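Chemist: here is a sequence with its predicted model. Questions after.
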Amino acid sequence: MPDTSKVTRTSPAPPRSHESWRDFYARTEGFPHRDLTEQAVALAAGQPAKIAVDAGCGSGLDIPYLRSQGYTVYSYDAEAAAIEYCRERYGDDPGVHLQCASFVDYRHPRASLVLAHRSLFFCPPSQFAAAWEAITECLPAGGVLSVDMLGVNDSWAREPALNVSAFTQREVEQLLVPFDIQLWQITDEPGTTLQGLAKHWHFFTAVACKR
């Protein structure tokens, strides 16, 4: 396991109670793709097919970069507003496939790269095991996963109405046993949301290659 002491600042997606998803997507327009996406693409360079799954794609911030790198992108989100927003931006691109679906309902294609950025913790705990299996099983040996997992110290983990999936560091490490971790970051600090609301962030970020 790489060094677990590193702390980084990011801004995961908002909970449903704070504002409409459509308003949130509009706030993120113009944001760049994450540096993690570039690192994941570099790690997946040896894969024979350039197929990427963007799980819980939100406003699709990573889609343009993935397409610029020659990837066919399969993006899905349980929020209809997300898919509507992405269709407005990317619907004319035949290399982008969009679908409104949950983590467990989506039929994941065989992929060389899966991004689950700031999204997977919105999977209800009762469905998480099935969602995790579906995501990890679509990757071959050498396939790359880039993922954020919510920690138990996060403010959202203490809001039962949000029904998020939150984990201890040990639990995340156990989930990642089938992978060789190339990047590992921990955030556990006070901060604010994009709306300026105070909250405590706690999440684990990993970029890893499947064994």
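Modeler: Thanks, I have the structure now.
Chemist: CA only for contacts and neighbour counts going forward, please
Modeler: Will do.
Chemist: this structure: helices as residue ranges?
Modeler: Counting by DSSP state H, the chain has helices at residues 21-28, 35-43, 63-68, 80-90, 125-137, 169-175.
Chemist: residues making contact with the second one?
Modeler: When you say that, I think you mean helix 35-43. Contact with helix 35-43 is made by 62, 66, 113, 115, 144-146, 207, 209, as judged by CA atoms under 8 Å, 6 or more residues apart in numbering.
Chemist: repeat that with 7 Å
Modeler: 144, 146, 207 (CA atoms under 7 Å, 6 or more residues apart in numbering).
Chemist: check the fifth one too.
Modeler: With CA under 7 Å, 6+ apart as the test, helix 125-137 has contacts from 103-104, 108, 164-165.
Chemist: likewise the first one?
Modeler: Defining contact as CA under 7 Å, 6+ apart, one finds that helix 21-28 is touched by 59, 81.
Chemist: that helix vs helix 80-90, what angle?
Modeler: Orientation of helix 21-28 against helix 80-90 (axes from the mean of the first three to the mean of the last three CA atoms, to 10 degrees) gives an angle of 40 degrees.
Chemist: dropping in the other structure now:
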Amino acid sequence: MNNRNIWQDYYAKALARPHAPRTAVAARLNHSGILTAIDCGCGTGSDIAYLAELGYQVHGFDINADAVSICRERFAKQQSIQISQASFDEFEYPDCGLLIANASLFFAKPVSFSRLWQSITQSLASGGVFAGDFMGVNDSWAEGYRSPITALTRQQVLALFEHYEVIEMHERDEPGSTLLGRSKHWHTYSVVAIKS
């Protein structure tokens, strides 16, 4: 099965999923006064749909053309939603009160991750919320994956949040499977944090 078919199968399954519970938590914690959200690696748009219902202006982006096509069709009639095809490096981050990066920051280029994180932090208003995942070094994708992966230690993840109040940080380090049912070892850090 080629890479394109894998992503198509993934998105077909992802369309059936509701928004992430962590996205609801993050939206409740946003005290920035800014109802603008960014969904990094938006996939099929489950979090976008939820945030738009809450009254957010949502900017979603994904590098995968299939994901972008699905979202553009799904949200064609909603003026409060903007969908872009872009990488982390290409996207222009607007000022926001909420930034979601569920299972996407793994795929940011390691060589430009520091610059990306600076862009994310600068885009978030004081009192705004980051909610997302980072890949740990024990993950089976951390080395030898088909594209470069940014894998971080616990200390490296915590260092990113020097100017934030970390509300929750959950570490997963266990065998599991992907959405498509393939076995792998997961090592991730899931973080919700409020920018100071």
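Modeler: That came through, no problem. Quantities reported herein were computed from a predicted structural model and do not represent experimental measurements.
Chemist: about what we covered before: just put the helices of the first structure in TSV and tack on mean neighbour count and distance to V152 of the first structure.
Modeler: Output for the helices of the first structure, formatted as TSV (neighbours: other CA atoms under 10 Å; distance: least, CA to CA, whole Å):
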stretch	mean neighbour count	distance to V152 of the first structure
helix 21-28	15	24
helix 35-43	17	23
helix 63-68	17	30
helix 80-90	18	27
helix 125-137	16	13
helix 169-175	14	9
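Chemist: how about G176 of the second structure, what's its match in the first structure?
Modeler: Counting by TM-score structural alignment, G176 of the second structure lines up with G191 in the first structure.
Chemist: give me the number of residues near its match?
Modeler: G191 of the first structure is flanked by 14 other residues according to other CA atoms under 10 Å.
Chemist: wait, it sits on A198?
Modeler: Yes: G191 of the first structure lies in contact with A198 (CA atoms under 7 Å); the separation is 5.9 Å.
Chemist: what is the burial count for the counterpart of D105 of the first structure in the second structure?
Modeler: Taking TM-score structural alignment, the alignment pairs D105 of the first structure with E90 from the second structure. For E90 of the second structure, the neighbour count with other CA under 10 Å is 10.
Chemist: my read: C57 of the first structure touches A78, true?
Modeler: No: using CA under 7 Å as the test, C57 of the first structure is too far from A78 to be in contact (9.1 Å).
Chemist: skipping adjacent residues, who's closest to the residue nearest the centre of the second structure in space?
Modeler: In the second structure, the centroid-proximal residue (CA atoms, centre = their mean) is A101; its distance is 1.6 Å. Excluding the flanking residues, the one nearest A101 of the second structure by CA to CA, 6 or more residues apart in numbering is G132, at 4.3 Å.
Chemist: which ones are touching that neighbour?
Modeler: By CA under 7 Å, 6+ apart, the contact set of G132 of the second structure is 100-103, 190-192.
Chemist: buried residues in stretch 74-86 of the second structure?
Modeler: 75, 81-86 (16 or more other CA atoms under 10 Å).
Chemist: what's the closest of these to A37 of the second structure?
Modeler: Among the buried residues of stretch 74-86 of the second structure, I81 lies closest to A37 of the second structure (CA to CA), at 9.7 Å.
Chemist: so what does the closest one match up with in the first structure?
Modeler: Match for I81 of the second structure (TM-score structural alignment): V96.
Chemist: do I have it right that its match meets Y71?
Modeler: No: assessed by CA under 7 Å, V96 of the first structure is found out of contact with Y71, at 8.9 Å.
Chemist: so what's the alignment partner in the second structure of S119 of the first structure closest to, chain neighbours aside?
Modeler: Matched across to the second structure, S119 of the first structure falls on S104, judged by TM-score structural alignment. Once flanking residues are discounted, S104 of the second structure sits nearest to G41: 5.4 Å by CA to CA, 6+ apart.
Chemist: is the one you found in contact with F107, as I believe?
Modeler: No: judged on CA under 7 Å, G41 of the second structure makes no contact with F107 at a distance of 9.2 Å.
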